[in-house]
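Participant: Provided below for reference: sequence and predicted model.
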Amino acid sequence: MSERMIIDALPARNNILLGIVATNTGNAVVDAMIRGAFRACLEELDDAPKVEVQEWRRASDPPPTHNETWNDGNETYSGETSMKVWAHCADGTQHEAHYEIHDGTGQWFVEGQDDRFDEHGNVTHWMYYPAAPKD
């Protein structure tokens, strides 16, 4: 078969490992050939491209932050902030957002707005943006 498929390879990998351990035809040469074929399959699986599945994370487990300094034209600020992420709010809306920590307290912010999600309710979940295309 020449088709390529995206699958969860973990169950297949586990079955191949079981096959390596359980192979016992009574012929040492045949067993070695079968185990070699299984090992080659494992190498193919291990070297195959990985697909990162985007998934929602709880807002109570915010993204990592880093120290950042910015200027709004009038004043310079410094604080702990996260990279931009995609956030899901209690009212069902979704927005680009980031997480900030000030004086030990963390807050979610809608990009380009100062409303801290007041009009949308609390952030319930967030996810990273996918990586940019390679071509």
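Facilitator: Yes, it's here. None of the values given here were measured: they were computed from a predicted structure.
Participant: please make it C-alpha for all contacts and neighbour counts, starting now.
Facilitator: Noted.
Participant: pretty sure residue 19 is in a helix, no?
Facilitator: Yes. Per DSSP: H, G, I helix; E, B strand; the rest coil, residue 19 lies within a helix segment.
Participant: how deep is it tucked in, by neighbour count?
Facilitator: Residues lying near residue 19 (other C-alpha atoms under 10 Å) number 15.
Participant: got another one to weigh against that:
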Amino acid sequence: MSERMIIDALPARNNILLGIVATNTGNAVVDAMIQGALRACLEELDDAPKVEVQEWRRASDPPPTHNETWHDGDEVYSGETSMKVWAYCADGTQHDAHYEIHDGNGQWFVEGKDDKFSEHGNVTHWMYYPAAPKD
């Protein structure tokens, strides 16, 4: 678990806000110093990078598609297709896949063992690939 995920899992932000409101040592200068430090912590927490955790989504809620035209030999096809995603199939296997819509009908296409895409009706869940590292 990353540092940011741990911070998000704790009620840290609420505790900092409560500390700012509830600081009352009886000394106005000390209170101001404590509240200033807590506000600095809050700003640092708010500026921390956000971590997106990928989650499995149901196959009945496919990824967004965009219009695309592609060539297969002499045939030209057009329709809507999604970006490549990671799919979980009913047989317990996981594969690269994408979702296509032709003539209003949607279909999952899963990369088969022969490295070609073949139709499978057994996709139960999918998730986006994580973002590539920046460095």
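Facilitator: Structure's in. What do you need? The structure presented is a predicted model; accordingly, all values stated were derived computationally and were not measured.
Participant: which residues touch the residue most central in space within the second structure?
Facilitator: Centroid-nearest residue in the second structure: residue 54, 3.9 Å away (criterion: C-alpha atoms, centre = their mean). Residues near residue 54 of the second structure by C-alpha atoms under 8 Å, 6 or more residues apart in numbering: 127, 128, 129, 130.
Participant: need the strands for the first structure, in chain order.
Facilitator: Using DSSP state E, the strands of the first structure run over 57-58, 65-71, 76-82, 85-89, 94-102, 105-110, 123-127.
Participant: which of the ones you listed sits closest to residue 20 of the first structure?
Facilitator: Taking C-alpha to C-alpha, strand 57-58 is the member of these nearest to residue 20 of the first structure, at 37.1 Å.
Participant: of the contacts of residue 54 of the second structure, select the buried ones using a ChimeraX command.
Facilitator: Selection of buried members from the contacts of residue 54 of the second structure for ChimeraX, criterion 16 or more other C-alpha atoms under 10 Å:
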select :127
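Participant: just checking, what's the longest helix in the second structure?
Facilitator: helix 28-47 (DSSP state H).
Participant: still on that earlier bit, in a markdown table: the strands of the first structure, plus distance to residue 30 of the first structure.
Facilitator: As requested, those are exported to a markdown table (distance: least, C-alpha to C-alpha, whole Å):
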| stretch | distance to residue 30 of the first structure |
| --- | --- |
| strand 57-58 | 48 |
| strand 65-71 | 56 |
| strand 76-82 | 56 |
| strand 85-89 | 53 |
| strand 94-102 | 58 |
| strand 105-110 | 61 |
| strand 123-127 | 49 |
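Participant: for those, which one sits closest to residue 4 of the first structure?
Facilitator: Using C-alpha to C-alpha, the nearest of the strands of the first structure to residue 4 of the first structure is strand 123-127, at 27.7 Å.
Participant: wait, which of the strands of the first structure is closest to residue 48 of the first structure?
Facilitator: strand 123-127 (24.8 Å).
Participant: on average, how far is the closest one from the matching bit in the second structure?
Facilitator: Comparison of strand 123-127 of the first structure with the second structure after fitting gives an average deviation of 0.9 Å (mean C-alpha distance after the TM-score superposition for the first structure).
Participant: spit out the contact partners of residue 123 of the second structure.
Facilitator: Contacts of residue 123 of the second structure (C-alpha under 8 Å, 6+ apart): 59, 87, 88, 89, 90, 108.
Participant: tally of neighbours for the aligned residue in the first structure for residue 133 of the second structure?
Facilitator: Mapped onto the first structure by sequence alignment, residue 133 of the second structure lines up with residue 133. Residue 133 of the first structure has 5 neighbours, counted by other C-alpha under 10 Å.
Participant: dump the residue contacts of residue 133 of the first structure.
Facilitator: With C-alpha under 8 Å, 6+ apart, residue 133 of the first structure has no contacts at all.
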